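Trainee: Could you look at this predicted model? Sequence included:
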Amino acid sequence: MISRLFKFSGGVHPPEHKLESTGQPIQVLPVSGTLVLPLRQHVGNLPKILVQPGDHVLKGQLLAEAVGAISAAVHAPTSGTIVSIEDQSIPHPSGLPDVSITLNPDGENRWMPLNPTDWRQRDRAEMISSLRVSGIVGMGGAAFPTQIKLRPGGGSGIKTLIINGAECEPYITCDDMLMRERADEIVRGIEIAHYLLGPEKCIVGIEDNKPEAERAMREACARSAVKIDVAVVPTLYPSGDARRLTALLTGIEVPSDKRSSDVGIQVFNVATMTAVYRYFSLGETVVSRIVTVTGNVARPGNFEVPLGTPMTALLEAAGGELPNTNGLIMGGPMMGFSLPSMQVPVIKATNCIIASAPRLFPAPPPVLPCIRCARCADACPVSLQPQELYWFAKSQNLDKAREYKLFDCIECGCCSYVCPSNIPLVQYYRFAKSEIIAQDKAKEAANLARERNEFRLERIEREKQERAAKHAQRAAGAKAESADADADAAKKAAIAAAMERAKAQKAEVQPKNTEDLSDAAKAEVAAIDVRRAEATAAEPEAANVVKEKQENG
């Protein structure tokens, strides 16, 4: 039992418009027509396509696998044939087309072999690895891959596990109906998350405008072996924001530059817990979700819809659009966005479709000058100064806007809702954010280009110095060789001069006392002359031998 609730600053209470879509149970919408499956259904990297046109696939079969640390897989919502893989219009604020897989159902709706497991007997790390192929993301609309948040084991650092059932946006009731009808599935998923994270506390937060959901969850939690508290929080938008709900239930303000997990808290949507249960206990991947269809339609309600189903099929299931429908809004009226077409498909982040009409959403009145009433500051749940951010954004003083914590804005729309001058404040903030992001990217690209140019110039200078060093080395080598050649030539010339001098000296020597010699003395002198002649004849050959030795080193 939660002993006390805390408060967060600001917030508003717009008309709820929830009763229109909660009058009948969740209806299962059958597969109808061609399904279009965008790859961009989650935060992070796009998955890698594993199929090609012409392939026949079964329900639940992996069509695209997760890539990198933050990514999610895409599976076939039914059995059939892959028709094409090409850019198609998707439900995205940009309105731009993106890569999508088109599947033509065969009408059999055959599942691939399912592999349910007893998760209590499985290794936690193995379970997390397995979640990469499950396709589970945050089903409350954030679409963040769940395997990133479910870190295994008691070493996760998570002390408090919060299950978000607040559903504070007007018109949206898919989580409300899910808690009413499938509370046991949610609790089974909570037990799995509790097993993986090992928290000390587990709390389900529900707004007080959902008494049936509260009662169903209390009864289901009472049957669980895990201690799960159910806390009822005041109906105040945006209490369903993860950080606001954390503040309400724990009194802890998560710093803007940190995640809730950094302070020992992890938050999951109730629909995400159902998906976790169905994956481990039934072996089912994410192939459908519950969507609220409301607004200007004949029979508003909630439908379990195969992913990839065109929005027109949802409108038909809700009795068709009424006259004067002028578009579709995906999400709630506060934070949702207009769809580019009624043909775009349902994706994992599609929690609500509102058929808009002038009677529900009148044209905005003329924008008047800001009167500095400070109502926007009073309503801001993040304690910012919206009027100051407005002036900075309007004048494109982006440095000041960043200094005033523009990126702490969660774009909840509370400031625009209360503004008596009808100023679309959030649109200015989104513009300023996009401009700052664009400038940062341009600056980063410029810095990268500058670093590359500096590296190039450094490389050119280094190569120039290396070439100069090689030229100097070659020149020094040539000079040394020339000096050695000159020394050899001088040495050879000295030897030749010495030999010439020796020859001249020998030629100048004349025998003395050769008169009146005896015959024996004359014979001895003659023998000496013969030997001297032989030696003289041998001198050129000896000189050549010496020269060869000198040349050969």
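Mentor: Sure, I can see it.

Trainee: use CA for all of it now, contacts and neighbours both
Mentor: Noted.

Trainee: so after the helix or strand hosting Asp486, what's the next helix or strand?
Mentor: Assigned by DSSP states H and E, Asp486 belongs to helix 425-508. As assigned by DSSP H and E, the chain's next helix or strand after helix 425-508 is helix 519-551.

Trainee: show me what contacts Ala64?
Mentor: The neighbours of Ala64, taking C-alpha atoms under 8 Å, 6 or more residues apart in numbering as the test, are Leu39, Pro47, Lys48, Ile49, Leu50, Val51, Ala73, Val74, His75.

Trainee: Over to Glu454?
Mentor: Not one residue lies near Glu454 by C-alpha under 8 Å, 6+ apart.

Trainee: Distance of it relative to Lys441?
Mentor: 20 Å (C-alpha to C-alpha, to the nearest Å).

Trainee: and what of Glu126?
Mentor: 38 Å.

Trainee: how much space between Thr292 and Leu19?
Mentor: In terms of C-alpha to C-alpha, Thr292 sits 12 Å off from Leu19.

Trainee: Compare these two (neighbour count), which wins?
Mentor: Thr292 (29 against 12; other C-alpha atoms under 10 Å).

Trainee: Just the buried ones out of the contacts of Ala64, please.
Mentor: Among the contacts of Ala64, those buried by neighbour count (16 or more other C-alpha atoms under 10 Å) are Leu39, Pro47, Lys48, Ile49, Val51, Ala73, Val74, His75.

Trainee: this is the comparison structure:
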Amino acid sequence: MIKSFRGGIHPNGNKSLTAGKPIETGLLPSKVVIPVSQHIGAPCTPVVQKGDYVKKGQVIASSTAFVSSPAHASISGMVKDVALYPHPVFGKCLSIFIENDGKDEWTSGIPFVRDWEKLNDSEIKDIIKEAGIVGMGGATFPTHVKLSPPKGKKIDLFILNAAECEPFLTADDRMMIEYSDRIVIGVKIVMKVLGVQKAYVGIEDNKPGAVIAMKKAFEAEVGVEVKAIPTKYPQGAEKMLIKVIAGREVPSGSLPMDVGVVVQNVGTVVAICDAVVNGIPLIQRVTTISGSAIKEPKNLLLRIGTTFEDAIANCGGFVEQPAKIIMGGPMMGFAQANLGVSIIKGVSGILGLSKKDINKGTESPCIRCGKCLTVCPCGLNPSMLSILGERDMYEEAKLEQNLFDCAECGSCVYVCPAKRNIVQYIRYSKMKNNADAAKKREALAK
């Protein structure tokens, strides 16, 4: 019997809107707006300028920093602008505006076929870095960094995170059914890089089609086991998944590598396969467009830089004025005020929600009911973290309440009778602590 993690919730999945719909290729956009920062780490610097002609797959922004990831043109055409444009996470970001010439031409030399089994781990990691691959579940941590644990950190297990626990989202579900061959190769490549002999594919049991497809795809692969795990949110959070799959507890303040595990998302291993086998950089991704305000919810293969407006147009637009647009899922996603923002590497979903979908109510002071403590999978005190954030006591939140252990899953907000914006207060506290740490580093560098 598979043991679950502590806490968690069971929200309405709302996956039936798109779970049975095959992936469709989105219409080629007339333009793309590609931010130079689509990842955790150092932003890139544009290597093209206004008036340049670029082709699909060409590097248009790069960085010499190790924790960074280059950006590539997702269409062929003319660079019309390099300037600040709306960004789904940062508000505004330096971006490269490319006008489509309709030719959709690849840059010289790609795609091609490569015998990846003859490559060593260092060569594979270089390919992954140059291809601009990041964690595509939403975290956007550069994949080559995650596959390069420090010396002394012995990795003995790889877990493919196929839980996709966020309501509405079905992109990973469909990829497991339709892209199973590429997933198998991607997993084998990651195992080779890490030097591990054992891997698990963890899928929530509300995706029976994906479970069947993955078991069939991996049946001949030695060392890879597909596990159907109980459906409970946030099953897809790394620490929760490691606990359920491997029975290993990631200590407070530690990372999965500290217990010998590396976790990657389904979309990430598909991108790894494309890059290592065919030399194709990360220029497109599968995104779920869903919600009651969307005319025809779909799973779409979209070019990076496609605006949310153009992505939603592929689904027939809106049936009513949405009350909220969210990038990602409803639990951990980011509300958007502008449909001009772009699909970036971490956009697993776009939700158009009507008023009936929104959790109604006015925020009020914490009533100390303790419901948030009961559901917190990280064993934290979310109510106290929210109070400290609200009072600008962010350093106390870090030192006394293990602030940075919070996965920002939103389970606490879901059960809060006072309708408190707990996760927002926590994000604020993290931002303030990170800003203070950056100032200290700058002062020491002078």
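Mentor: Perfect, I can see it now. Here the structure is a predicted model, which is why all the values come from computation and not from measurement.

Trainee: What's the TM-score once they're superposed?
Mentor: Once superposed, the chains reach a TM-score of 0.94 (TM-score structural alignment, normalised by the length of the second structure), with 442 aligned residues with a C-alpha RMSD of 2.1 Å.

Trainee: now the buried ones among the contacts of Ala64 of the first structure as JSON lines including secondary structure and distance to Arg243 of the first structure?
Mentor: Below are those laid out as JSON lines (DSSP: H, G, I helix; E, B strand; the rest coil; distance: C-alpha to C-alpha, whole Å):
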{"residue": "Leu39", "secondary structure": "coil", "distance to Arg243 of the first structure": "28"}
{"residue": "Pro47", "secondary structure": "coil", "distance to Arg243 of the first structure": "29"}
{"residue": "Lys48", "secondary structure": "strand", "distance to Arg243 of the first structure": "32"}
{"residue": "Ile49", "secondary structure": "strand", "distance to Arg243 of the first structure": "35"}
{"residue": "Val51", "secondary structure": "coil", "distance to Arg243 of the first structure": "39"}
{"residue": "Ala73", "secondary structure": "coil", "distance to Arg243 of the first structure": "27"}
{"residue": "Val74", "secondary structure": "strand", "distance to Arg243 of the first structure": "29"}
{"residue": "His75", "secondary structure": "strand", "distance to Arg243 of the first structure": "31"}
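
Trainee: List the contacts of the alignment partner in the second structure of Leu29 of the first structure.
Mentor: Using TM-score structural alignment to pair residues, one finds that Leu29 of the first structure aligns to Gly26 in the second structure. Gly26 of the second structure makes contacts with Leu300, Leu301, Leu302, Arg303, Ala311, Asn314, as judged by C-alpha under 8 Å, 6+ apart.

Trainee: Looks to me like the third one is in a strand.
Mentor: Yes: counting by DSSP: H, G, I helix; E, B strand; the rest coil, Leu302 of the second structure is located in a strand.

Trainee: ok, the aligned partner of Val297 of the first structure in the second structure - contacts?
Mentor: Under the alignment (TM-score structural alignment), Val297 of the first structure pairs with Ile294 in the second structure. The neighbours of Ile294 of the second structure, taking C-alpha under 8 Å, 6+ apart as the test, are Ile312, Cys315, Gly316, Gly317, Phe318, Val319, Glu320, Leu351, Gly352, Leu353.

Trainee: Apart from its neighbours in sequence, what residue is nearest Ile294 of the second structure?
Mentor: Leaving aside its sequence neighbours, Ile294 of the second structure sits nearest to Phe318 (C-alpha to C-alpha, 6 or more residues apart in numbering; 4.7 Å).

Trainee: number of nearby residues for whichever residue in the first structure pairs up with that neighbour?
Mentor: Matched to the first structure by TM-score structural alignment, Phe318 of the second structure sits across from Glu321. Neighbours of Glu321 of the first structure under the rule other C-alpha under 10 Å: 24.

Trainee: Run through the strands of the stretch 301-446 of the second structure in chain order.
Mentor: 324-327, 334-336, 349-353 (DSSP state E, counting those that start in this stretch).

Trainee: Of the ones you listed, which is nearest Ala131 of the second structure?
Mentor: strand 349-353 (22.1 Å; C-alpha to C-alpha).

Trainee: In the first structure, what stretch matches the closest one?
Mentor: The aligned range for strand 349-353 of the second structure is 352-356, by TM-score structural alignment.

Trainee: Also stretch 125-138 of the second structure?
Mentor: Taking TM-score structural alignment, stretch 125-138 of the second structure hits residues 128-141 over in the first structure.

Trainee: Next one: Arg215 of the first structure from Arg180 of the first structure, what distance?
Mentor: For Arg215 of the first structure, the distance to Arg180 of the first structure - C-alpha to C-alpha - is 8 Å.
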